[in-house]
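[1] All I have is the shape, not the residue letters:
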């Protein structure tokens, strides 16, 4: 690229695995230059951030539930995207379990129209499982991948669906739990109602599906040490499979199900044993997972406090800062940020999650500041969190979306609108890793 920058962002920045003093040059929506602050002209337009600030790429969350259309009372594209921005996230990939499900062209088009009007982050959609997969061929530009839920994984049509997604060079995302092994009993602990055996069985089935169809298969929100091991074995054998996990699986354990937070902490798959938590923590620490996601799954607080609460909780506003706490306190390397930015962007084939020439100018300015997680202060409609009371050490100070200020010092700039991202070009994860 040879464009002259319109303006620069100056300060300490996380670039290609390390923190350096940098002047990040932006032209239009892209990063067009990287140099040291002393090399830019004195007259150049700039935003300068001194001590106590760090510039990182915008985070990329490839597993969220914005709930719209159909469940807007839980969340909508406006509140959900504001939660993302406040948490330093500039791109989200939205799941299809709307009401009705986004497994056909009409609902996907409706979702796109709603997101265009409301979202202040960039976005993409997954298409839900359809027993007539060929129907989705009519609108393949509307989704970035396909999603399989537990009840879909054992359908006689699942191979046909997987082959369709593979033929379009899109990613197949699987929630791996065997529905036959689930025990729907509200009176027993959630981690017993959805036992480890359910995930292990479904992971095995998913690996077989990937081998049989050649679909680039991504197993999401892994909660077990055994699952990590099996998937890593498959990867070493050359199978087209990747995985992610979420902060709650490597920072929390199932002891919460014996406390007053048992409803709040209910999630699928459930929180697991301390041994599993420790193993997942090590896997994240050693960069053995391909991505971190939040599985941002908002409900109203009154729903979560009921006798049979729905599963899931919000995560967009705190995930990055939970990771930064672990980094700043010396328990994780700073490169873990790649698992929530560049690595997931690479999985989807989008040019985000990185501070390098040619990447979208999605930048997050963090400042050092201690604060306590108080869910009643969330911008999400979901005012609860299993992390309530945790003390974090960084806050989101400013966010730039493709070069435009979308958030600064607590104020949202809602004239900025997110952009829809279909899969940009056929590519491979390995190729993108080499960028």
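    Everything's here; your move. Computed from a predicted structure; not experimentally measured.

[2] Going by C-alpha atoms from here, please, whenever you check contacts or count neighbours.
    OK.

[3] a strand runs through residue 160, doesn't it?
    No - assigned with DSSP: H, G, I helix; E, B strand; the rest coil, residue 160 falls outside any strand and is helix.

[4] Tell me, how many residues neighbour it?
    When neighbours are counted by other C-alpha atoms under 10 Å, residue 160 registers 17.

[5] what's residue 315 in contact with, if anything?
    Shown in contact with residue 315 (C-alpha atoms under 8 Å, 6 or more residues apart in numbering): 294-297, 385.

[6] The same query, at a cut-off of 10 Å, please.
    64, 83-84, 87, 246-248, 293-298, 380, 382, 384-387 (C-alpha atoms under 10 Å, 6 or more residues apart in numbering).

[7] What separation is there between it and residue 405?
    Using C-alpha to C-alpha, to the nearest Å, residue 315 is found at 23 Å from residue 405.

[8] for comparison:
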């Protein structure tokens, strides 16, 4: 269908709620008004009682393609994403082979053009040796440079001070960092392994990957960014201590920004006894006081963006002993419903959720014509029902890995419809896998 008219929706956009109609034509929002019933369209949707949000822009996912597709792939995980109200994503470079050069990056774009249900972009990974590739990035096509500062695997670990200095000095686009200090983590792991005789319980995860390991690395990143005037975005903060590195205020005035992920806003170390390795992730889920400090930082604008860090693994991998189990959680299908549950709990307002998960990623990454409900913008839209419960269970997920850390939860909102560039890709029950709808993200840089 070339045109859709959404009537009587409660639109949540740019800090306000109002009942209105939205006309979509040729993939864009053509008109927004209080009385568009007279407009003609191929399809008319009466959205009375529903809320209309911009599609969530997730700036941090791991879709595992190429090389790790037994865990997930672009097709399966983007389908789960649109079912969860995520219409655009930015995918990470730690695949096999890692995305460290332009050829590998172009191959990922080509795969997504054939397989993705949601809009997409990809990070170029930084290494100790690829500064020339970073300097050659096309800023209008690539979302960012991902730097694993002190904690990663293989040649994605950037631990050479001279290489870090060049990256922060010369990157033509935003630098997104994973901040943990591997030497401190290794020392903690050795000490705790001796204490437990090698049988380390998962409850030790936030003590191995502890507050100081995070702060040491993130403070280094912030210092480098200040030294070079870099555009720095620190991913997935987990500690109250790190918040002192950032400033509150309007995002457009910042060159150093911070992000929180949905699982760190939901879980705390009190959940390890029940969830076990299902919530093992890097950086670790930490204390209840850390979680509550992150929530307050979202409300006070110390934290600018909410994302997922979606990172699926098979349950057979997760069910290994703690020290062998991989870190990472599948999250895209339930990230927005979880945030809406926090709305029901009084933690965040709807306006705050839209600001942090939709508007601010678009602003921070300078995404062209997305992230807002505005005339002339891409029709990336989500209709949600705030008053219909859903029971979350492993058996109902769309992830290739087949499980969710939210199994057993009951959320008081659900996604009714998702539109990507004006095309319905989720109808509330089924994903309509129309890969022609998705587009590569463009950036106004």
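    Noted; the coordinates are in hand. In this text the structure is predicted, and so the values were computed from the model without any measurement.

[9] Now which residue in the second structure aligns to residue 256 of the first structure?
    Taking TM-score structural alignment, residue 256 of the first structure has residue 271 as its aligned residue in the second structure.

[10] Give me the neighbour count for that match.
    By other C-alpha under 10 Å, the residues close to residue 271 of the second structure number 17.

[11] Do I have it right that it meets residue 279?
    Yes - in this structure, residue 271 of the second structure is within contact of residue 279 by C-alpha atoms under 10 Å, at 8.1 Å.

[12] In which helix or strand does the residue minimising distance to the centre of the first structure reside?
    Most central in the first structure under C-alpha atoms, centre = their mean is residue 61, positioned 2.0 Å from the mean C-alpha point. Assigning secondary structure by DSSP states H and E places residue 61 of the first structure in strand 59-64.

[13] Specify, as a residue range, where that strand falls in the second structure.
    On the second structure, the counterpart of strand 59-64 of the first structure by TM-score structural alignment is residues 56-61.

[14] buried sites along stretch 172-186 of the second structure?
    By neighbour count with 16 or more other C-alpha atoms under 10 Å, stretch 172-186 of the second structure contains the buried residues 172-182, 184-185.

[15] residues in contact with the residue nearest to the centre of the first structure?
    Residue 61 of the first structure neighbours (C-alpha under 10 Å, 6+ apart): 84, 89-94, 123, 291-296, 316, 319, 339-341, 344-345, 353.

[16] joint contacts of residue 271 and residue 279 of the second structure?
    Joint contacts of residue 271 of the second structure and residue 279 (C-alpha under 10 Å, 6+ apart) are residue 285.

[17] Would you confirm that residue 283 of the second structure contacts residue 215?
    No - taking contacts as C-alpha under 10 Å, residue 283 of the second structure lies outside contact range of residue 215: 11.2 Å.

[18] where do the contact lists of those two overlap?
    Shared contacts of residue 283 of the second structure and residue 215 (C-alpha under 10 Å, 6+ apart): 179-180, 237-239.

[19] Among these, which ones are in strands?
    residue 179 (DSSP state E).

[20] Take the shared contacts of residue 283 and residue 215 of the second structure and lay them out in JSON lines including distance to residue 347 of the second structure.
    Formatted as JSON lines, those follow (distance: C-alpha to C-alpha, whole Å):
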{"residue": "179", "distance to residue 347 of the second structure": "26"}
{"residue": "180", "distance to residue 347 of the second structure": "28"}
{"residue": "237", "distance to residue 347 of the second structure": "18"}
{"residue": "238", "distance to residue 347 of the second structure": "17"}
{"residue": "239", "distance to residue 347 of the second structure": "18"}
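
[21] which of the shared contacts of residue 283 and residue 215 of the second structure lies closest to residue 9 of the second structure?
    Set against residue 9 of the second structure, the nearest of these by C-alpha to C-alpha is residue 237 (34.4 Å).

[22] corresponding residues in the first structure for the longest helix along the second structure?
    The residue-count maximum for a helix in the second structure (DSSP state H) belongs to helix 211-228. Using TM-score structural alignment, helix 211-228 of the second structure corresponds to residues 196-213 of the first structure.

[23] compared with the second structure, how much does that stretch deviate?
    Mean deviation of stretch 196-213 of the first structure relative to the second structure after superposition (mean C-alpha distance after the TM-score superposition for the first structure): 0.9 Å.

[24] Now whichever strand or helix holds residue 134 of the second structure on the first structure. Mean distance?
    Here residue 134 of the second structure, judged by DSSP H and E, is contained in helix 131-135. With mean C-alpha distance after the TM-score superposition for the first structure, helix 131-135 of the second structure departs from the first structure by a mean of 2.5 Å once superposed.

[25] Buried residues in that helix, which are they?
    131, 133-134.

[26] Can you give me the separation between the alignment partner in the second structure of residue 328 of the first structure and residue 308 of the second structure?
    Mapped onto the second structure by TM-score structural alignment, residue 328 of the first structure lines up with residue 344. Residue 344 of the second structure sits 20 Å away from residue 308 of the second structure, taking C-alpha to C-alpha as the criterion.

[27] Compare neighbour counts for the two and give me the winner.
    Using other C-alpha under 10 Å as the criterion, residue 344 of the second structure and residue 308 rank with residue 308 on top: 28 against 17.

[28] Just to check, the more buried one is in contact with residue 266?
    No - between residue 308 of the second structure and residue 266 there is no contact, the gap being 11.5 Å when judged by C-alpha under 10 Å.
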